[in-house]
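# just need the structure, nothing else, for what follows:
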Amino acid sequence: MFIFDPDYTFEWPVKVHYPAAGGDEIREFTGIFKLPEDELEIYAGRESGTGSIQDIIEAVRDRISTYWIGWSGIQTPDGGELPYSPDFRTRLLKQRPVREAVDRALSEAVLGMREKN
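The predicted structure follows:
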């Protein structure tokens, strides 16, 4: 049976590609996302060729923050689990590899756009 849930949330794998000698080092965690009310919201703030790079990055961070509401599998250097908080989310989104990975995961989940290998 289908039950409409306007506040539907879901988990999705997030693969972060960090630069490393000889290629990327891929680190993975599980993101928890809120499903947008309208899939067109996912396109808001994407690079359009207008505005400064700072404005574009801030718009992408804001858009992602609206839908990225939690995680599991992110560890601290001492081996503990990094608890979710808006502050930690903001700090993570300041790293380009993380921001791009979360944006890619959200697009894959909501729009069915998978990265080609």
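
# going forward, measure contacts between C-alpha atoms and count neighbours the same way
Will do.

# you'd agree Tyr84 is up against Trp71?
Yes. Contact criterion CA atoms under 8 Å: Tyr84 and Trp71 qualify, at 6.4 Å.

# which of the two has more residues huddled nearby?
More crowded of Tyr84 and Trp71, by other CA atoms under 10 Å: Trp71, with 20 against 13.

# distance of that one relative to Arg99?
Distance of Trp71 to Arg99, computed by CA to CA, to the nearest Å: 14 Å.

# any residues in contact with both of the two?
Between them, Trp71 and Arg99 share no contacting residue under CA atoms under 8 Å, 6 or more residues apart in numbering.

# what lies in contact with stretch 79-97?
16-18, 61, 65, 70-76, 98-99.

# buried ones in that stretch?
By neighbour count on 16 or more other CA atoms under 10 Å, the buried set for stretch 79-97 is Arg89, Leu93, Pro97.

# could I get these as TSV with secondary structure?
Listed next are the buried residues of stretch 79-97 as TSV, based on DSSP: H, G, I helix; E, B strand; the rest coil:
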residue	secondary structure
Arg89	helix
Leu93	helix
Pro97	helix
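
# show me the contacts for the residue nearest the centre of the chain.
Among the residues of the chain, the one closest to the centroid is Val102, at 2.0 Å (CA atoms, centre = their mean). Listed by CA under 8 Å, 6+ apart, the contact set of Val102 reads Val14, Lys15, Val16, Gly31, Ile64, Trp68.

# next, the second sequence, to be compared with the first:
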Amino acid sequence: MFVFDPDFTFEWPVKVQLPGGEVTEFTGRFRMPEDEKDIFERVTGEDTLSMIDAARARLCKYWIGWSGIQVKDGGELPFSDANRQNLLKQRPIRMAVDHALFEALIGMREKN
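Next comes the predicted model:
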């Protein structure tokens, strides 16, 4: 039986391509947008910096956790708003999270 959950969350792989070509992966935990239209929400702003801020804010609404992100000295990076903000400051990570969310929601994966 299908049970509707307006606060549905799910996990999805996030593949980060670092400068130099290295690809690494972690698991992102996401919240389903309330409206399908939110999947295609355009990021707007007066300039590039405000568009980046808007993209980060948009992702913060849906990216609610992770596993598999290690810290340099060992151990796993705990989820917090501050850690999420620090990760989103890195363009490869922000782009990977955005791609993973979109990929999960439209039900399409890239071919290897």
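
# and which of the contacts of Val102 of structure 1 is nearest Ile56 of structure 1?
Ile64 (12.4 Å; CA to CA).

# the closest one: neighbouring residues, count only.
23.

# now check structure 2 for the residue matching it.
Mapped onto structure 2 by TM-score structural alignment, Ile64 of structure 1 lines up with Leu59.

# can you tell me the closest non-neighbouring residue to that match?
Closest residue to Leu59 of structure 2 apart from its sequence neighbours, by CA to CA, 6 or more residues apart in numbering: Asp98 at 6.8 Å.

# what's the distance between the corresponding residue of structure 1 for that neighbour and Val14 of structure 1?
Alignment note (TM-score structural alignment): Asp98 of structure 2 maps to Asp103 of structure 1. As for Asp103 of structure 1, its distance to Val14 of structure 1 is 9 Å (criterion: CA to CA).

# do the same with Leu93 of structure 1
13 Å.

# same question for Arg46 of structure 1.
19 Å.

# for those two, indicate the residue with more neighbours.
Val14 (23 against 13).

# residue in structure 1 matching Phe2 of structure 2?
Per TM-score structural alignment, Phe2 of structure 2 is aligned with Phe2.

# tell me the secondary structure for that match?
coil.

# residues near it, how many?
4.

# ditto for Gly73 of structure 1
14.

# my guess is it contacts Lys15. True?
No. The criterion here is CA under 8 Å, and Gly73 of structure 1 misses it with Lys15 at 11.5 Å.

# overlap of the contact sets of these two?
What both Gly73 of structure 1 and Lys15 touch, as defined by CA under 8 Å, 6+ apart, is the set Glu28, Phe29.

# and Tyr43 of structure 1? What does it align with in structure 2?
Tyr43 of structure 1 maps onto Phe40 in structure 2, by TM-score structural alignment.

# what ranges do the strands span in structure 2?
For structure 2, the strands defined by DSSP state E cover 9-17, 23-31, 63-67.

# which parts of the second one are buried?
By neighbour count, with 16+ other CA under 10 Å as the criterion, the buried positions of strand 23-31 of structure 2 are Phe26, Thr27, Gly28, Arg29, Phe30, Arg31.

# look up how far Tyr43 of structure 1 lies from Val110 of structure 1.
11 Å.
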